[in-house]
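**Q** Pasting a predicted model and its sequence here:
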Amino acid sequence: MGKWAKEHGLLLANLALFLMFFGGMIISGAAAYSEDQTAHGEPAVSILGYLATGQFVEATFENWESEFLQMAMYVILTVFLFQKGSSESKPMGRTAPQDQDPRDARIKHSTPWPVKRGGVVLKLYEHSLSALLLVLFLASFSLHALGGTEEYNQEQQSHGQPTVTLLGYLATSRFWFESFQNWQSEFLAVAVLVGASVYLREKGSPESKPVAEPHYETGA
C-alpha cells in the first residue's frame, strides 16, 4: 500500500485537495444561499437541498469549464507552438520524444494496446488526451448553461420578470460574463507559468528547468 501511494502521490494529493475544497465550497455555498433566501423571506435549504439548486450547478460547472478549456488548449497549443527558454515548451531545433511516430515504435509487452492495434484506434489514441479534455469542457459548459438558466429564471420570477429558455439564457451578457471572467484568468495563469519558467526555478519540480540551467535552454 505504501509503495502504491508513493507511486500515485501526486494524483492522490490533488484529489484530496479537490475533495477538501469542494466540500468547503458546498458548505459555505449552502450557508450563503440560505442567508440570501431568508433575507428575501424564503426558507433556508439543507446542504443536500443546496446541491439541487441552479446556483450550485452553475457555480460548480462555471469553474470546471474554464479549467478543462485551459488544459485542453494548453495540450493542443504546445503541439505546435514554442517558448524559447521555457520548461513548459518542447525543445527547439530537435525532435522531441512526443513527436515520434508510434507506428515506428518497437512493440513490447508494455506497449499500450492501441499502438499494437494500429489503424483508427491508434489515430484516436494519438489525440485522446485533448479529446477527453474538450469533452469535459463541453459537458461542463452545458451544465453551466443549464444551472445558470435555472438560477436566472428563479431570480427573474422573484422580481416579477419573464423567464427565458436555455437558448435565451445563452444570449444573455450574464452567461458570457461568467464564462469570460473565468477563461481569462486561466490563460493568464498559463502565460505567467510559461514566461516565468524561463527565468525562475523550483528545485526538484519537473515543471522547472534544473536550477543551474541557462535561461535560453528550452524544454525539460
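**A** Right, received. Where do you want to start?
**Q** drop to CA atoms for contacts and neighbour counts, all remaining ones
**A** Will do.
**Q** what about Thr218, how many residues close to it?
**A** Neighbour count for Thr218, taken as other CA atoms under 10 Å: 22.
**Q** Gly85 is in contact with that one, correct?
**A** Yes: counting by CA atoms under 8 Å, a contact exists between Thr218 and Gly85, whose distance comes to 4.1 Å.
**Q** so Val164 makes contact with Asn153?
**A** Yes: the criterion here is CA under 8 Å, and Val164 meets it with Asn153 at 6.6 Å.
**Q** Just confirm Pro210 contacts Val198, I think it does.
**A** No: counting by CA under 8 Å, Pro210 stays clear of Val198, with 11.1 Å between them.
**Q** out of the two, which sits in the busier spot?
**A** Neighbours were tallied for Pro210 and for Val198 using other CA under 10 Å; the higher tally belongs to Val198 (24 against 15).
**Q** Can you tell me the element the more buried one falls in?
**A** Using DSSP states H and E, the element containing Val198 is helix 173-199.
**Q** just checking, what packs against that helix?
**A** Based on contacts counted as 3 or more CA pairs under 8 Å, 6 or more residues apart in numbering; DSSP states H and E, the elements that helix 173-199 packs against are helix 54-80.
**Q** distance between the helix it packs on and the chain's centre?
**A** Distance, stretch centre to chain centre, for helix 54-80: 4 Å (CA atoms, centre = their mean, to the nearest Å).
**Q** Next, the angle helix 173-199 makes with it.
**A** Taking axes from the mean of the first three to the mean of the last three CA atoms, to 10 degrees, one finds helix 54-80 and helix 173-199 inclined to each other by 40 degrees.
**Q** Report all helices and strands that the following helix or strand past helix 54-80 contacts.
**A** Using DSSP H and E, the helix or strand that follows helix 54-80 towards the C-terminus is helix 113-117. Secondary-structure packing of helix 113-117 (3+ CA pairs under 8 Å, 6+ apart): helix 119-126.
**Q** So which bits of the helix it packs on are buried?
**A** Neighbour-count burial for helix 119-126, with 16 or more other CA atoms under 10 Å as criterion, is recorded at 122, 125.
**Q** got another, please set it beside the one above:
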Amino acid sequence: MKKALRNNGLSLFFGLIFILALAGQAITGQAAFNEEQLTAGLDEITFVQYITSSSFAVDVSENWQSEYLQFLLYITATIWLLQKGSPESKELDKPGLESDHDQLVGEHANAKSPAWARAKGWRLTVFSNSLAATMGLIFMLSWLVQSIAGHVAFNEEQLRNFQEPLSWAEYVASPDFWNRTLQNWQSEFLAVGSMVVLSIYLRQRGSPESKPVGAAHDDTGTSG
C-alpha cells in the first residue's frame, strides 16, 4: 500500500483535491442559486436538483473546456515554439517532431517501449499524436456541453424575464456565451505564459517544473 501511494501520489493528490473542490462548488453553488430563487420569489431546489441542473453543468464545463484548451495548445505549441532559458521549452536545437531515434520509435524502440511505439503505419501515427488528440477531444466535448447547458440556462433566465428565448446557434454567437468563454481562456493563457517566463529566472528546489537552483538563467530545456 505504501509503495502504491508513493508511486501514484501526484495523481491521487490532485484527484482528491479535485473531488473536494467540485463538492465545494456544488454546495456553495446550490446556496447561491437558492438565494437568487428566494429573491425572485421562487421555490428553492434540492441539492440533487442543483447538480443535475443546467446552471451547475455550465459552470463546471466552461472551466473544464478552458483547462483542456490550455493543455492542447501547450502540448502542440511546444513542439515547434521555443523559449530560451525556460525549462518548459525544449532545447533550442530541437524544434519540431524530432527523429525516430530521439523518440524511441520503430527500430529505435527498446524493450520497455509501448507496443504501438514499435509498430508502423497508422498505429504509430495515432499513438504519436494520442495525447494532443485526447486533450482536443475532451476540450470539444466540454465546449459542447458548455454551449448546450449554457443555452438552456440562458433561455430559462430569458423566460423568467418574459423575454424571447434564443436558438442554440444564436446563443453560441451571443455576447453572453463568449463573455463566459473568454474570461476563462484569458486566465489560462496568462497562467501558462507566466509559468514559461517566470521559470527562466525563478527556481523551486526539487520540482521538475523548475530548473536546478544553480542553473544559469539561459539554460533551456533542463529541469531539477
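**A** On my side now, so go ahead. All of these numbers come straight from a predicted model, not from anything done at the bench.
**Q** returning to what we had before: give the intersection of the neighbour lists for Pro210 and Val198 of structure 1.
**A** With contacts taken as CA atoms under 8 Å, 6 or more residues apart in numbering, Pro210 of structure 1 and Val198 have no neighbour in common.
**Q** related to what we said a few turns ago, can you tell me the mean distance of the helix holding Val198 of structure 1 from structure 2 after alignment?
**A** For helix 173-199 of structure 1, the mean deviation from structure 2 after alignment is 0.5 Å (mean CA distance after the TM-score superposition for structure 1).
**Q** residue range for that helix in structure 2?
**A** Structural correspondence for helix 173-199 of structure 1: residues 175-201 of structure 2, per TM-score structural alignment.
**Q** can you pull the buried residues of that stretch?
**A** Of the residues in stretch 175-201 of structure 2, those scored as buried under the neighbour-count criterion (16+ other CA under 10 Å) are 177, 180-181, 184-185, 188-189, 195-197, 199-201.
**Q** Same question for stretch 87-99 of structure 1.
**A** 87-91.
**Q** do stretch 73-82 of structure 2 as well
**A** Neighbour-count burial for stretch 73-82 of structure 2, with 16+ other CA under 10 Å as criterion, is recorded at 74, 82.
**Q** now swap in stretch 126-146 of structure 1 and tell me
**A** Of the residues in stretch 126-146 of structure 1, those buried under the neighbour-count criterion (16+ other CA under 10 Å) are 130, 133-134, 136-137, 139-146.
**Q** Let's have the buried residues of stretch 87-99 of structure 1 in TSV, adding distance to Ala5 of structure 1.
**A** Listed next are the buried residues of stretch 87-99 of structure 1 as TSV, based on distance: CA to CA, whole Å:
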residue	distance to Ala5 of structure 1
Ser87	27
Glu88	27
Ser89	29
Lys90	30
Pro91	32
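**Q** Closest one of the residues you listed to Leu12 of structure 1?
**A** Compare each of those with Leu12 of structure 1 using CA to CA and the shortest gap goes to Glu88, at 23.1 Å.
**Q** Contacts only, for that closest one.
**A** The contact partners of Glu88 of structure 1, taken as CA under 8 Å, 6+ apart, are 193-194, 197, 207-208, 219-220.
**Q** Quickly note the distance from the closest residue to Thr76 of structure 2 other than its chain neighbours to Ser142 of structure 2.
**A** Using CA to CA, 6 or more residues apart in numbering and skipping the chain neighbours, the partner closest in space to Thr76 of structure 2 is Ala132 (6.9 Å). When distance is defined by CA to CA, to the nearest Å, Ala132 of structure 2 is 15 Å away from Ser142 of structure 2.
**Q** Same question for Ser11 of structure 2.
**A** Separation of Ser11 of structure 2 from Ser142 of structure 2 (CA to CA): 21 Å.
**Q** Arg203 of structure 2 now?
**A** Using CA to CA, one obtains 34 Å as the distance from Arg203 of structure 2 to Ser142 of structure 2.
**Q** cool, and Ser167 of structure 2?
**A** When distance is defined by CA to CA, Ser167 of structure 2 is 19 Å away from Ser142 of structure 2.
**Q** follow-up on the earlier one: in which helix or strand does the residue nearest to Thr76 of structure 2 reside?
**A** With the criterion set as DSSP H and E, the secondary-structure element containing Ala132 of structure 2 is helix 130-160.
**Q** What is the corresponding segment of structure 1 for that helix?
**A** Aligned by TM-score structural alignment, helix 130-160 of structure 2 corresponds to residues 128-158 of structure 1.
**Q** Next, the mean deviation of that stretch compared to structure 2.
**A** Mean deviation of stretch 128-158 of structure 1 relative to structure 2 after superposition (mean CA distance after the TM-score superposition for structure 1): 0.5 Å.
**Q** what about that stretch, distance to the chain center?
**A** Relative to the centre of its chain, stretch 128-158 of structure 1 is centred 14 Å away, using CA atoms, centre = their mean.
**Q** next one: stretch 73-81 of structure 2
**A** For stretch 73-81 of structure 2 - counting by CA atoms, centre = their mean - the centre lies 15 Å from the chain centre.
**Q** Cheers, nothing more for now.
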